[in-house]
Structures are given as C-alpha cells and as structure tokens.
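Participant: Need coordinates for the following:
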Amino acid sequence: MTKRPSDDHLQYHAHVYFDGQSLALATSICEQAGELFAVKVGRIHQRLVGPHLRWSCQLSFDQAQFDQLLPWLENNRQGLSVLVHAVTGDNLADHTRHAAWLGEELPLDLSVFNA
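Facilitator: Sure, this is the predicted structure:
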C-alpha cells in the first residue's frame, strides 16, 4: 500500500509527473495550484531533472498550505502521479522517508544524492 502524504514538516515540494500527452493537463494543474493556493510553481520540465525519471513540475509550499492544497491535488490530478515530500535539507531522506504519493508510486533515481 502506498504511503499517503501527512503534514509533519514545515516545507514541502510536490512534483507533478507527466509526458507529452499529458503536458497540457499538468501545466494547467500546476498553474491553477499557483493561482488558487499561492504556491510557487517551478518550471514545466520537459526533460529529466534530478532524481525524477519522468518529466515534472515542482510546486513549493509550506505547512500552512498543506491541508488545502493536498486534497485539491488529489481531486484534480486526473490520473497523474504526484510525489509529495518534505524539504528538510536531507535530499535522500526527503525523497524516501519523508515522501508519499498521490496516485501511482513511480521509481526515482536516488543515486543522484550520493554524488
């Protein structure tokens, strides 16, 4: 069973994953999240970045935004996978122990944190 996101930290990232067919959907979701919840919307990466093995867009938010953003993402992701993780300064822990998923859990390239 996939671990669900919980509000245990001060800062978070949510990575919305997409491909060429779902680019417009992911862009719309991220832009709406930015407008509705005043979260910081990162680049819409149409290439692999960091540990992410699919294209992604990062949403940056804090504990105060968590309880409204996460249910909205769950209800509006339309089948896209979303990685939600804490931002503690320990990238490996943030993407493993402090991480949870909305939708399908996808593999990550954690070797980038060993460099």
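Participant: For the rest of this, base every contact and every neighbour count on C-alpha atoms.
Facilitator: OK.
Participant: What strand or helix carries Ala26?
Facilitator: helix 23-37 (DSSP states H and E).
Participant: what does that helix contact?
Facilitator: The contact list for helix 23-37, computed with CA atoms under 8 Å, 6 or more residues apart in numbering, reads 16-18, 39-41, 44, 57, 59, 65, 68-69, 73, 76-77, 80.
Participant: Alongside the first, I'd like the structure of this one:
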Amino acid sequence: MSEPWLYTYPSPLEGYEGLEPLPNEKAEDGKSFVNPPADKKSEAYNAFPSPIRNDRRTGFDVHIYFLQGDEAEVKFANELWERIRREFPELRIYRVWDRPIGPHPVAMFEVNIYTPEQFGAFIPWLVINRGPLSALIHPNTDDELRDHSQRATWMGQPFPLQLKFFQKAKALTEAVEKIKLT
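Facilitator: Sure thing, here's the model as predicted:
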C-alpha cells in the first residue's frame, strides 16, 4: 500500500519559484555548498508542516517493537519504556503491549511527540538507546494508511504492518457516519 504512484506530491520548490539560482561555490570542507543566508528560520523549527497535526493528537507516533517470545528483548523493552518515562515525561507514553495490537504484528509500546523540539531531542536519543529493538516513526495526518506506510520511517528491522486494519477501520467509520445521517 505504500506505492508512491497512489499519491500526488507538490513540488518541493513550491513557494520558492522565480528566485536567483543558488551558488555553486564550495564550503570550507571542499564538499558541501555555500548556501545564501535565509531571511528567517524555517517555520518547521516551530511547528510541523501541514498536513501533520500540531495539536493534542500529536505530530508523530513512535512505535517501539520487540519480540514477545524473546526474554532479553522483553526485559530491554520494559527497561527502555521506564527510561523514556523518566527522561521524557512531557511525551505521551502508552503501556507496553505484550502481544500484537491493531496493525502492529508484534509486541510494542507507543510514544507520542508533540513538537519539532521534542522530535529533535527524542529521535536522536532513541537512535542511540533503542538497542536491538526496531521503531516505526510516522506522522499523524488525516490519512492513517499513508502515515503508516508511505510516510513512515523505520529504525532497525522493519516489520510488515497489517495495513488492512486501516481499510477496515475506515469502512467501519464510514458506515457509522452513514447511519448518523439517516
């Protein structure tokens, strides 16, 4: 379901059309390019770009997976969960599930990130501290299927999600809405 041709993509240069060409001058390292200074910092430092949510529903979810039959992974996951709760109390941290739930094919726990600042702090921390565990990072927009597939980023070994879960959930929501209208 993550086939890119299913979606449309605006030009990455939208809003930057008609500007002078960028210089080809190399920076001191001899590899990267010198960039002209910006008039102001990108708004992405302060808020997630649309259509990512910037409300209490959260901008990003991080699902941290472990194999429920592997004693060492279970122990590590529980210790990581506790450490995250202590070090990042401002994040929403859910219970540890000891079995698959929803579209998630193995045991996991979820962490919600609300701001770019939190994302910038937590994700590098998780890169270093996640140990043998895998993590799915996805934005929250109004398209859960796309968020969990085409817009998802993985750390470690990816797990195949049960994406039909979202199709069934969408069909159920549409049926309930139809009943409300009648």
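Participant: Would you pull the TM-score for this pair?
Facilitator: Overlay of the two chains. TM-score (TM-score structural alignment, normalised by the length of structure 1): 0.86; 109 aligned residues with a CA RMSD of 1.5 Å.
Participant: Report how many residues lie close to the aligned residue in structure 2 for Gly103 of structure 1.
Facilitator: Matched to structure 2 by TM-score structural alignment, Gly103 of structure 1 sits across from Gly156. Neighbour count of Gly156 of structure 2, defined by other CA atoms under 10 Å: 15.
Participant: Same question for Trp81 of structure 2.
Facilitator: 21.
Participant: Quick check: the aligned residue for it in structure 1?
Facilitator: Under the alignment (TM-score structural alignment), Trp81 of structure 2 maps onto Cys30.
Participant: now Ile123 of structure 2
Facilitator: Checking TM-score structural alignment: Ile123 of structure 2 goes with Leu70.
Participant: What is the helix or strand its match falls within packed up against?
Facilitator: Using DSSP H and E, Leu70 of structure 1 maps to helix 63-76. Helices and strands touching helix 63-76 of structure 1, by 3 or more CA pairs under 8 Å, 6 or more residues apart in numbering; DSSP states H and E, are helix 23-37.
Participant: about what we covered before: double-check the match of Gly103 of structure 1 against Ser134; I have them as touching.
Facilitator: Yes - Gly156 of structure 2 is in contact with Ser134 according to CA atoms under 8 Å; the separation is 4.6 Å.
Participant: Quick one: neighbours of the residue lying closest to Asn129 of structure 2 once chain neighbours are set aside, just the number.
Facilitator: Of all residues not flanking Asn129 of structure 2 in the chain, Leu80 sits nearest, at 7.9 Å (CA to CA, 6 or more residues apart in numbering). Leu80 of structure 2 is flanked by 18 other residues according to other CA under 10 Å.
Participant: And Leu80 of structure 2, how far from Ile93 of structure 2?
Facilitator: 11 Å (CA to CA, to the nearest Å).
Participant: likewise Thr173 of structure 2?
Facilitator: 26 Å.
Participant: More neighbours: which of the two?
Facilitator: Ile93 (19 against 12).
Participant: if I look at the more buried one, how far off is Glu71 of structure 2?
Facilitator: According to CA to CA, Ile93 of structure 2 and Glu71 of structure 2 sit 22 Å apart.
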